[in-house]
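Engineer: Sharing a model prediction with you, sequence too.
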Amino acid sequence: MRRIDARSLRGLAHPLRMRILEAIELDGPATSSTLAARLGENTGTISWHLRLLAEHGYLEEDPERGTKRERWWRIPDRTTLDPSEFLDDPETRRALDVYLRDLVERYYDRVRAYLDEDWPAEWQRAAGLSDWRDLHLTPDQLHSLNEELAAVIDRYTAGTAPATTADARTPDRTPDRTPDRTPGASTPERAERVIVQVQSFPRRS
C-alpha cells in the first residue's frame, strides 16, 4: 500500500482525475476512449489526465492489454491518505479540501444511485443504511475501530470470509471486482457487486 504524499495529493485533487480513477477502481482497466465515453469527455482530455495520474503513481500501463494504437491503464496498488500530514501546508490543504469534498459528494451519489435503483427484496433486506450515535471514543479508540472495520472488509475482499449456506451450494463463476489484481479470487454465482461505505467521525455535543 502506497502513502499519498503532498505532491501526489496535489496531482490527484481534480474532479475529473478523481472520476477517472474511480471508474478504473470500479470497472477495472480501461482505455482513454472507453473512459471518455463513460464520463462524457473527449479522448484528448482524458488521455492528458491519465498520463498525469500515471506520473504521480496512481496508474500504470497494462502491457498485456495494450496495443500500438491504444493504451490500457490499471491501478498498480492501493493508496492510503493521512489528512493530518498536510495541516501545516496551505497549498496542500487546499488540495486536500478539494479531494475530501469530492470524495464525500461521490459517497452521497452512490447512496442516491442505490435508492433510485429497483433492487429485489432480498437485496434490500441485506443492504443497510445505518448509523450509531451513542459512541464516545478517544482518537486512539476511533483509529482502532476503523482498523478493525477495514480488517473485516479485507477478509471479504480476499474471499476468506465464511460463506452462507446458499453461497456454499453455488459454484464459483466470476472473479473479484479487480480480477487482474486478484486472479485467484472468485465469488458465488448469485453475487452482485457491492460497495461498502463506512462513515465514522466525532461530533460536537
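Structural biologist: Yep, that arrived. Residues are numbered from 1 along each chain as shown.
Engineer: contacts, neighbours, all on C-alpha from now
Structural biologist: Noted.
Engineer: Skip ahead from the host helix or strand of Leu115 and say which helix or strand is next.
Structural biologist: Element membership for Leu115, per DSSP states H and E: helix 90-116. Using DSSP H and E, the helix or strand that follows helix 90-116 in sequence is helix 121-126.
Engineer: What residues sit buried inside the helix or strand that that next one is followed by?
Structural biologist: Toward the C-terminal end, the helix or strand that comes next after helix 121-126 (DSSP H and E) is helix 139-157. Applying a neighbour-count criterion of 16 or more other CA atoms under 10 Å, one finds Leu142, Thr157 buried in helix 139-157.
Engineer: can you list the residues that contact the helix or strand following helix 139-157?
Structural biologist: Sequence-wise, the next helix or strand downstream of helix 139-157 (DSSP H and E) is helix 165-169. Helix 165-169 has contacts (CA atoms under 8 Å, 6 or more residues apart in numbering) with Pro188, Arg190.
Engineer: can you check stretch 74-84 too?
Structural biologist: Residues from elsewhere that reach stretch 74-84 (CA under 8 Å, 6+ apart): 1-5, 24-25, 28-30, 57-62, 96.
Engineer: try 6 Å this time
Structural biologist: Stretch 74-84 has contacts (CA atoms under 6 Å, 6 or more residues apart in numbering) with Met1, Arg2, Arg3, Ile4, Pro29, Leu59, Glu60.
Engineer: what about that stretch, distance to the chain center?
Structural biologist: Distance of stretch 74-84 from the chain centroid (CA atoms, centre = their mean, to the nearest Å) equals 10 Å.
Engineer: likewise stretch 166-173?
Structural biologist: Relative to the centre of its chain, stretch 166-173 is centred 26 Å away, using CA atoms, centre = their mean.
Engineer: picking that back up, among the contacts of stretch 74-84, which ones are buried?
Structural biologist: Buried by 16+ other CA under 10 Å: Ile4, Pro29, Leu59, Glu60, out of these.
Engineer: next up, a second structure to put side by side with the first:
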Amino acid sequence: MSESQEPPEPNSEPSPEPEPATESGDARRAVSDPAALKALAHPLRLRILRHLGIHGPATSTTLAAVLGENTGTLSYHLRRLEQGGFIEDAPDRPGGRERWWQAVRGLDVRRPAQDEMTDGERAVASTLDRMRMEEDVELARRFMEDQANSKGWMRGSRSLSHLTAEELGAFHDAYLDLLARFAHGPEDASPGARPVHLRWFGLPAD
C-alpha cells in the first residue's frame, strides 16, 4: 500500500547502490536530509500530500475547503513541504494570484542512518513513525473488515524467509523498483484506475 503520489515511507537506511531507475530510465530523486523528514512530521502535511496524491494539483484555497483549515495555515504548511522538496508548482495550470501545487513524482525518501542523526532528529523520526503506524493500523483494520467484499481491490501477502541484512536491503530496493514500475499519479493513471494504498515491512522473527 504506497499512497499514490505520496512519498515512499521514510523507514530505510541509505543504500550504497545507485538509485533505482524509473521506467523512463531517469534515476529517482533521493531525499535523505533530516530537515526534509521534519517537514513530513506533521499530520496536516501528511493529509495535504495524500490529497494531492489522490486528487492531483490544488491551491491553498481548494485544500483549505477540503481539509477544513484556513488558507493562511495551509499556505504555511505548503511552504514547509516545498522547502522539504515534496511539492512543486504544477505545470499547465492557469496563472493568477494563487499557486497550484502538485506532489513531486519519483521521490525515494531515505532515512539517514541512526548514528548519523542527532537526538532531535531521531525524535522527529519517531514522531513520523508513530503517525504512520496509526494510519497503518487503520488500514489493516479496513483490510480485515472489507476484503471479502472488495471485488479484487484488496490484495495482500505474508511470508517468512531467512535473509542476511544485506539480502533484506536488496529485497527492499527491489520493492522500490517495483513501486517505480507501477507508479502512477492521477494525471497518468489508466482508465478505471483507483488510488491504492501499498505497504511493506520486514522484521526479524526470532
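Structural biologist: That came through, no problem. None of the values given here were measured: they were computed from a predicted structure.
Engineer: Tell me how they score on TM after superposing.
Structural biologist: TM-score for the superposed chains, counting by TM-score structural alignment, normalised by the length of the first structure: 0.72, backed by 177 aligned residues with a CA RMSD of 2.7 Å.
Engineer: Out of the contacts of stretch 74-84 of the first structure, which comes closest to Arg125 of the first structure?
Structural biologist: Nearest to Arg125 of the first structure among those: Pro29, at 32.0 Å, using CA to CA.
Engineer: which residue packs closest to that closest one, ignoring adjacent ones?
Structural biologist: Arg74 (4.6 Å; CA to CA, 6 or more residues apart in numbering).
Engineer: if we can go back for a sec, mind listing what's buried in the helix holding Leu115 of the first structure?
Structural biologist: For helix 90-116 of the first structure, by 16+ other CA under 10 Å, it's Thr92, Arg93, Ala95, Leu96, Val98, Tyr99, Asp102, Leu103, Tyr107.
Engineer: Looking at those residues, spot the one nearest Gly11 of the first structure.
Structural biologist: Ranked by distance to Gly11 of the first structure (CA to CA), these are led by Ala95 at 8.6 Å.
Engineer: which residue in the second structure lines up with the closest one?
Structural biologist: Using TM-score structural alignment, the partner of Ala95 of the first structure in the second structure is Val124.
Engineer: How about its match: what's its closest non-neighbour residue?
Structural biologist: Among residues not flanking Val124 of the second structure along the chain, Lys38 sits closest, at 6.0 Å (CA to CA, 6+ apart).
Engineer: which SSE is the one you found in?
Structural biologist: Assigned by DSSP H and E, Lys38 of the second structure belongs to helix 34-40.
Engineer: That helix corresponds to what range in the first structure?
Structural biologist: Using TM-score structural alignment, helix 34-40 of the second structure pairs with 6-12 in the first structure.
Engineer: Tell me roughly how far the matching stretch lies from the second structure on average.
Structural biologist: Compared with the second structure after fitting, stretch 6-12 of the first structure has a mean deviation of 2.1 Å; criterion: mean CA distance after the TM-score superposition for the first structure.
Engineer: Which parts of that stretch count as buried, going by neighbours?
Structural biologist: For stretch 6-12 of the first structure, burial by neighbour count (16+ other CA under 10 Å) applies to Ala6, Ser8, Leu9, Arg10, Gly11, Leu12.
Engineer: from these, which two are the most distant?
Structural biologist: The most widely separated members of these, counting by CA to CA, are Ala6 and Leu12 (10.0 Å).
Engineer: that older thread, helix or strand right after the helix holding Lys38 of the second structure?
Structural biologist: Next along the chain after helix 34-40 of the second structure, taking DSSP H and E as the criterion, comes helix 43-55.
Engineer: Beyond that next one, next helix or strand please.
Structural biologist: On the C-terminal side of helix 43-55 of the second structure, the nearest following helix or strand under DSSP H and E is helix 60-67.
Engineer: so where is that next one in the first structure?
Structural biologist: Taking TM-score structural alignment, helix 60-67 of the second structure hits residues 32-39 over in the first structure.
Engineer: can you give me the offset of that stretch from its chain's centre?
Structural biologist: When C-alpha coordinates are averaged (CA atoms, centre = their mean), stretch 32-39 of the first structure and its chain have centres 18 Å apart.
Engineer: Glu61 of the first structure: how many residues sit nearby?
Structural biologist: Glu61 of the first structure: 19 surrounding residues under other CA atoms under 10 Å.
Engineer: ok, and what's touching the match of helix 60-67 of the second structure?
Structural biologist: The contact list for stretch 32-39 of the first structure (CA under 6 Å, 6+ apart) reads Asn42, Thr43, Ile46, Ser47.
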